[in-house]
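Trainee: Sequence first, predicted coordinates after that:
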Amino acid sequence: MPLFLERDLKRKGSQEGLKGYFNKSANTILKENYESFSNTKTYDVFLSHSFLDAEVILGLKLALEEKNLTVYVDWIDDKQLNRDKVNARTANQLRNRMNNCKSLFFATSDNSSNSKWMPWELGYFDGLKNKVAIIPITKSISYNDTFSGQEYLGLYDYVIEQYGSLYIRYLNGTTEPFRDWIKE
C-alpha cells in the first residue's frame, strides 16, 4: 500500500505505547530531556503534525525509524516546549531543530488543518532547505498512490511507501528513493 493508513499507524503507536511518553512524572520528563538535550543532534526528518494525532504520529515515527531514519517529534524530543501558545521561545527552539534536520514531512490528517504550528513549520523549512514533502495519512485503503489535500499542499511532492522503502512522489508523477532525494 503506497500511502500511510491511519489505523495501522495508530495500532503501531498504541502497541509501543503512548504510556512510555505520557505516564511519566514531570520531574522525570525534565531530567530525561536535560540529559538527552543536544543543540547539535541531527535528524533525517522533522515530523510536522497535529498533537491531536499523537498516537498516529508515534506510530508514524516508529514506522519511519524502522526504515533507519532519525525522526524529530517535538513532544518526544523536546517535552518542555509549550505547544498551547505560539511564543518566541518555542519558535526559536523549533527553528534550531529544523536547522538540524535534513527534511520536513508534513503529516496530513483531519486535525492538521487546525494546527497553529504546521503551516509556520512548513513555510520556514521550505524557505530554509527546500526539502519538504507531504506525508498523507489516510483513513481508507487506496489502491493508487495519489493524494490531494488542502489547496496549498498541492505545491509539494509527497511521500509514499513502495517495495518496503520510502519514495518521494514528484508533482510530475515520477518517484525517487527518499535517500537519493535527501542528498540533492
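Mentor: Received, thanks.

Trainee: switch to C-alpha atoms for all contacts and neighbour counts from now on
Mentor: Fine.

Trainee: Which stretches in the chain count as strands?
Mentor: 4-5, 43-48, 71-72, 101-108, 132-138, 157-162, 165-169, 175-177 (DSSP state E).

Trainee: For these, give me JSON lines that also has mean neighbour count and distance to residue 84.
Mentor: Converted to JSON lines, the strands of the chain look like this (neighbours: other CA atoms under 10 Å; distance: least, CA to CA, whole Å):
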{"stretch": "strand 4-5", "mean neighbour count": "20", "distance to residue 84": "27"}
{"stretch": "strand 43-48", "mean neighbour count": "23", "distance to residue 84": "15"}
{"stretch": "strand 71-72", "mean neighbour count": "22", "distance to residue 84": "19"}
{"stretch": "strand 101-108", "mean neighbour count": "23", "distance to residue 84": "19"}
{"stretch": "strand 132-138", "mean neighbour count": "23", "distance to residue 84": "23"}
{"stretch": "strand 157-162", "mean neighbour count": "22", "distance to residue 84": "28"}
{"stretch": "strand 165-169", "mean neighbour count": "20", "distance to residue 84": "32"}
{"stretch": "strand 175-177", "mean neighbour count": "16", "distance to residue 84": "36"}
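
Trainee: Adding distance to residue 117, write the ones you listed out as a markdown table.
Mentor: Below are the strands of the chain laid out as a markdown table (distance: least, CA to CA, whole Å):
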| stretch | distance to residue 117 |
| --- | --- |
| strand 4-5 | 22 |
| strand 43-48 | 8 |
| strand 71-72 | 15 |
| strand 101-108 | 11 |
| strand 132-138 | 15 |
| strand 157-162 | 19 |
| strand 165-169 | 23 |
| strand 175-177 | 28 |
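
Trainee: Nearest to residue 147, out of those strands?
Mentor: Minimum separation from residue 147 across the strands of the chain (CA to CA) falls at strand 132-138, 7.1 Å.

Trainee: how about residue 103, what does it touch?
Mentor: 44-46, 125, 129, 131-133, 182 (CA atoms under 8 Å, 6 or more residues apart in numbering).

Trainee: ok, and here's another one to check against it:
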Amino acid sequence: MKITLIENVLYKYLNIFISDLMDILKRLEDKESTLDERLKRIINEDSIKEISENDSRVIVNILNIILKLDQLPTEQIRVSVLERHGNDIFLLTSKELGIYDKSEIEILDQVRVYYQSRLIMMLTFKFKKYFNRSRYDVFLSHSSIDAREIMGLKLLLLYEHDLTSYVDWLDDYQLNYLRATQKIISIFSEYLSEKENSQLYNLEVSFERENFIKEYSNEEITEKILKALKNSDNFFYIDSKNSRYSNWMPFELGYAQAQLNKPIYRILIQYKRTRRGSLKYSSFLSDIQLIEDIDRIVVFLIFGFQYKN
C-alpha cells in the first residue's frame, strides 16, 4: 500500500473521527439516545452512561485543541522553524517520517497530522475504559514507530469499510518523539494558549505515568496480546521498514497462524524511496498473502471467505 494513500486517508478522516468522538459526548445529556452503527464502532455503547461530567469536559477540551492545530498559521510556523533550526531540519524530518519530495509546507502538514494522531492515541489510552471493545474485525500487527501509518489504516478500515481494528497502543508504544519532528512540534505550542498547553502537558504526563512507570510483566503483556488476537477475526501484518526491528510482531504472527489459524494477510507499506534492501522481507513472510488491493479483500472479510488472488 502506497504511503501517499495512507497520508490521504489521514487528512480525509482524522477530523471526522474527532468530530464523531465529540458527537458521542454531546449525547451524554440524553441517556436514552442510541448511537448509529458507525459511532458504535468507535466507543463501547454500554460505557456511555459511565462517562463522568469531568471526563467528558476533559475529552472535549483536548479534541478542540487537536482541531485547533489545523488552524495554526502554517507559513509563520515554517519561518519560525527555519530561523530556529535551519534548512536541514526539514530534510531530517522527512527522513524520520519516511516522506520524500515534499515541500516545507507539506512536511509541516505531515508533522501536524503525526502530532494529532499521537494526541488522539494518548487520549483514547487515558480514557480506555470507554473505548474498549470485546471483538474486532482485524488485528493490526505493527511496529510502534509506524503510529502515523497505523492510524491511517485504522481510519481507512473504519470509514470506508465499516470494519473495526485492534491496535496495541497499550503494550507496544514508545512515548519519545523522533528528534527532528519534536523540534517542529515544540514550535506549534507557541501558537496555543497557556491553558491549552497545560492541558496537553497534563495529557502527556498522565500517559507517561501510566504507560511507563507502571511496568507490565512479560506474562501480563503476553496475556493482553493473546486476548486481543483471540478476539479478532482477521490478522493484518503491517510490513514496513520499521517492522524488521519489532520483537512482538513475529510472536503475534506465529500465534495467530499456528495456534488460532486466523486468516492472515500482509500489507506492505510502499515508500516513495527506500534504501537498498531496507524492505527485503524476512523468509517467514514469504507464504503470507500480500494485500495489494484493500478494497477487494474487504469483501472477503465481510463475508467470511479466505482471500485469494
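Mentor: Received the coordinates, thanks. Predicted model, so just to flag it, every value in this text is computed and none were measured.

Trainee: Give me the TM-score for these two chains.
Mentor: Between these two chains, after superposing, the TM-score reads 0.71 (TM-score structural alignment, normalised by the length of the first structure); 162 aligned residues with a CA RMSD of 3.5 Å.

Trainee: rewinding a little: between the strands of the first structure, which one is closest to residue 81 of the first structure.
Mentor: strand 71-72 (13.6 Å).

Trainee: what does the closest one correspond to over in the second structure?
Mentor: Mapped onto the second structure using TM-score structural alignment, strand 71-72 of the first structure spans residues 165-166.

Trainee: Tell me who's in contact with the equivalent of residue 87 of the first structure over in the second structure.
Mentor: Counting by TM-score structural alignment, residue 87 of the first structure lines up with residue 218 in the second structure. Residues in contact with residue 218 of the second structure (CA under 8 Å, 6+ apart): none are found.

Trainee: what about the residue positioned nearest the centre of the first structure, distance to residue 75 of the first structure?
Mentor: By CA atoms, centre = their mean, the first structure has its centre lying nearest to residue 47, at 1.8 Å. Distance, residue 47 of the first structure to residue 75 of the first structure, by CA to CA, to the nearest Å: 11 Å.

Trainee: which residues do those two both contact?
Mentor: With CA under 8 Å, 6+ apart, residue 47 of the first structure and residue 75 have no common neighbours.

Trainee: coming back round to it: quick one: average offset of the match of strand 71-72 of the first structure versus the first structure, please.
Mentor: With mean CA distance after the TM-score superposition for the first structure, stretch 165-166 of the second structure departs from the first structure by a mean of 0.7 Å once superposed.

Trainee: do you know how far the equivalent of residue 269 of the second structure over in the first structure is from residue 53 of the first structure?
Mentor: Mapped onto the first structure by TM-score structural alignment, residue 269 of the second structure lines up with residue 137. Counting by CA to CA, the gap from residue 137 of the first structure to residue 53 of the first structure is 10 Å.

Trainee: for residue 122 of the first structure, same thing?
Mentor: Applying CA to CA to residue 122 of the first structure and residue 53 of the first structure gives a distance of 18 Å.

Trainee: more neighbours, those two?
Mentor: Shown here are residue 122 of the first structure and residue 53; by other CA atoms under 10 Å, residue 122 has more neighbours (21 against 18).

Trainee: Out of the strands of the first structure, the one nearest residue 118 of the first structure is which?
Mentor: Closest among the strands of the first structure, using CA to CA: strand 43-48, at 5.8 Å.

Trainee: For that closest one, give the aligned segment of the second structure as residue numbers.
Mentor: The aligned range for strand 43-48 of the first structure is 136-141, by TM-score structural alignment.

Trainee: quick one: the matching stretch to the first structure mean distance?
Mentor: Mean deviation for stretch 136-141 of the second structure: 0.4 Å (mean CA distance after the TM-score superposition for the first structure).

Trainee: in what helix or strand does the residue nearest to residue 180 of the second structure when sequence neighbours are not counted lie?
Mentor: Nearest non-adjacent residue to residue 180 of the second structure, counting by CA to CA, 6 or more residues apart in numbering: residue 93, 5.3 Å away. Using DSSP states H and E, residue 93 of the second structure falls within helix 88-97.

Trainee: now swap in residue 201 of the second structure and tell me
Mentor: Counting by DSSP H and E, the element that carries residue 201 of the second structure is helix 194-208.

Trainee: Show me what that helix is packed against.
Mentor: Judged by 3 or more CA pairs under 8 Å, 6 or more residues apart in numbering; DSSP states H and E, the packing partners of helix 194-208 of the second structure are helix 53-68, helix 104-126.

Trainee: Please convert those helices to CSV, extending it with distance to residue 229 of the second structure.
Mentor: Output for those, formatted as CSV (distance: least, CA to CA, whole Å):
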stretch, distance to residue 229 of the second structure
helix 53-68, 29
helix 104-126, 19
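
Trainee: which one of those helices is the most hemmed in?
Mentor: helix 104-126 (a mean of 19; mean count of other CA atoms under 10 Å).

Trainee: and the residue nearest to the centre of the first structure, what is it in contact with?
Mentor: 61, 71-73, 104-107.
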